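Peer 1: okay, here's the prediction I keep looking at, along with the sequence it came from:
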Amino acid sequence: MPSTTLQEDFVSPGQIAALVAAGAFLLLVLLLAIPLIKLGRTLDEATIAIRKAHVNSDPIFSGANTTITHVNTQLERVDGITADARAVTGNVSALTSLFTATLGGPLVKAAALSWGLSKAVRARRKAADAPAGRHGRRRGRR
């Protein structure tokens, strides 16, 4: 039987500390591996989503480009209509000024004359239809 010494049968405190440190390091590596694996999966999903968005964005951009082209065409038409409306407004304004200058003054004078004549004729008829007074003269309204 081989003889063993007392020191060989026991583990030294330095070896125990090394074993505890190695176990703690292994536990730390295992605990950090799980979030790293989940983070890797999340990054893979994000990469796939970005690729899908890039592929699906081309039709959206081409549709938006077509829409903008149509809107620009309609805006050009509206600009033409607005310019025509501005020209018509200017023409109506000029025509109104011309009418007022040439016919407006004489028409107002003619209307005032006819109103005055009709009032005078009515007053004269009323005076003619009034009963005679004491002296044989008819009284009219003054």
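Peer 2: Right, received. Where do you want to start?

Peer 1: make it CA atoms for all contacts and neighbour counts henceforth
Peer 2: Will do.

Peer 1: tell me how far residue 34 lies from residue 43.
Peer 2: Residue 34 is 14 Å from residue 43, where distance means Cα to Cα, to the nearest Å.

Peer 1: residue 134: which element?
Peer 2: Using DSSP states H and E, residue 134 falls within no helix or strand.

Peer 1: count of neighbours near it?
Peer 2: For residue 134, the neighbour count with other Cα atoms under 10 Å is 7.

Peer 1: over to residue 14?
Peer 2: That count, for residue 14 with other Cα under 10 Å as the rule, works out to 9.

Peer 1: structure two is appended below for comparative analysis:
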Amino acid sequence: MSPGQIAALVAAGAFVLLVLLLAIPLIKLGRTLDEATVAIRKAHQNSDPLFDEANTTLTHVNTQLERVDGITANAKAVTGNVSALTSLFTATLGSPLVKVAALSYGVSKAVKARRKAAQEPNKHARRRPRKGGKR
């Protein structure tokens, strides 16, 4: 055997050793990819019922939102009616009612003042005699 043939045998042995060392991680990677494929398949199978339930839930939520929208519209109409009623009350009865309240307040103050004046002795009724003058 010539030195070239020996070198070729050593190189071939190193190449076989390199292929064997690289084959082990490649086999493990293939197993990992197989497990990932199985996991993805299971997740896909389990996601269908989840999406169906999510669609059902969204349908119910939309139904409830439509009801809330109707309630909100009714509340808006009631608010408008109350506002119109308040404006009508203010225009028709508000001003006269304020005038009547002011008049009754003034009358009650005047009556109280007269009663108080009637209960107290009249201070101005007695006059002092003038100095040096006739009475």
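Peer 2: Arrived safely, thanks for sending. These numbers come from a predicted model, not from an experiment.

Peer 1: so how far is stretch 67-86 of structure 2 from its chain's centroid?
Peer 2: Here the centre of mass of C-alpha atoms in stretch 67-86 of structure 2, compared against the chain's by Cα atoms, centre = their mean, to the nearest Å, lies 20 Å away.

Peer 1: what of stretch 42-56 of structure 2?
Peer 2: 30 Å.

Peer 1: stretch 80-100 of structure 2 too?
Peer 2: So, by Cα atoms, centre = their mean, the centroid of stretch 80-100 of structure 2 is 35 Å from its chain's centroid.

Peer 1: which residues in structure 1 does it align to?
Peer 2: Taken onto structure 1 by TM-score structural alignment, stretch 80-100 of structure 2 occupies residues 90-110 there.

Peer 1: now the end-to-end length of the matching stretch.
Peer 2: Terminal-residue distance, stretch 90-110 of structure 1 (Cα to Cα): 29 Å.

Peer 1: give me the buried positions along it.
Peer 2: Buried positions in stretch 90-110 of structure 1, judged by neighbour count with 16 or more other Cα atoms under 10 Å: none.

Peer 1: after the longest helix that structure 2 contains comes which helix or strand?
Peer 2: Of all the segments assigned as helix in structure 2 under DSSP state H, the longest by residue count is helix 3-89. Downstream of helix 3-89 of structure 2, the first helix or strand assigned by DSSP H and E is helix 95-119.
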